[in-house]
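Visitor: Show me the folded form of this:
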Amino acid sequence: MVSAGAGELPCLLAMDPGRAKCGLAVVRWDRKVLARQVVPSEEAQGRLEAWSREYGPRCLVLGDATSAREWRARLEAVKGLPPVVLVDEGHSSEE
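Guide: This next block holds a predicted model:
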């Protein structure tokens, strides 16, 4: 796993889970988006694992809406992924 080196800001993975598709992103602490993609739900775990290896995130932020409980249980069982943090998605598109 890659970690933030000298002068590099740490990052996190973010996931907006859905039944058919999921929004995924890698975001640095200064809010710079390093990667962003919408993928079919069946491809989301693989993409998160790849980004976790590539970017070395500190946590995986998971939106609490559609199918979040199922995704949380699934992702917490995957070795190599950072800790999962559930966040309230209410009004997030207004910010």
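
Visitor: CA only for contacts and neighbour counts going forward, please
Guide: OK.

Visitor: ranges for the helices of this structure?
Guide: Listed in chain order, the helices of the chain (DSSP state H) span 41-55, 68-76.

Visitor: out of these, nearest to D16?
Guide: Proximity to D16 (Cα to Cα) singles out helix 68-76 among the helices of the chain, at 8.5 Å.

Visitor: That closest one: which residues count as buried?
Guide: A68, W71, R72, L75 (16 or more other Cα atoms under 10 Å).

Visitor: how about the strands in the chain?
Guide: With DSSP state E as the criterion, the chain has strands at 11-16, 21-28, 33-40, 60-63, 84-87.

Visitor: Another sequence for comparison is provided below:
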Amino acid sequence: MTTQTWRVGSGCAPQRPHLVLLVLPFIWQVGGIPFVNEVALRPFGMPFPMVWQMAGVVFASTVFALVFHLDRRAGLEEEEAAFIIATAPAGGAA
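Guide: Alright, predicted model coming up:
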């Protein structure tokens, strides 16, 4: 597995196309509203839009966990450590 190393001042950030997944929870919430508001089903005795929102929280959490895992697999932690070292003050004071 090759990872692109981020260099201070190089102007190129690492490529992480999996970050596009973060738009899915937004689409879930905003895109589904017109369809969800018309559903008369009442699971667990709650209005369906409320159940939809609760399911959206679970869905968003799953997507965030997946992106976190993919970031770690892509070597983001090493890139962050290299960035912190490269941008640390010269005197060593944090």
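
Visitor: Just the TM-score for the two chains, thanks.
Guide: Here the TM-score for the pair of chains, by TM-score structural alignment, normalised by the length of structure 2, is 0.26; 36 aligned residues with a Cα RMSD of 3.5 Å.

Visitor: right, so of the strands of structure 1, which gets closest to S52 of structure 1?
Guide: strand 11-16 (7.6 Å).

Visitor: before we move on, the earlier item: save the helices of structure 1 as CSV, and put in distance to G23 of structure 1 too.
Guide: Output for those, formatted as CSV (distance: least, Cα to Cα, whole Å):
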stretch, distance to G23 of structure 1
helix 41-55, 8
helix 68-76, 13
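
Visitor: Which one of the ones you listed lies nearest to V85 of structure 1?
Guide: Of the helices of structure 1, nearest to V85 of structure 1 by Cα to Cα is helix 68-76, at 8.6 Å.

Visitor: and the longest helix for structure 2?
Guide: Max-length helix for structure 2 by DSSP H is helix 48-73.

Visitor: got the buried residues for that helix?
Guide: So for helix 48-73 of structure 2, counting by 16+ other Cα under 10 Å, buried means F48, P49, V51, W52, Q53, G56, A60, V63, F64, L66, V67, L70.

Visitor: so after that helix, what's the next helix or strand?
Guide: helix 76-87 (DSSP states H and E).

Visitor: buried set for that next one?
Guide: L76, E79, A82.
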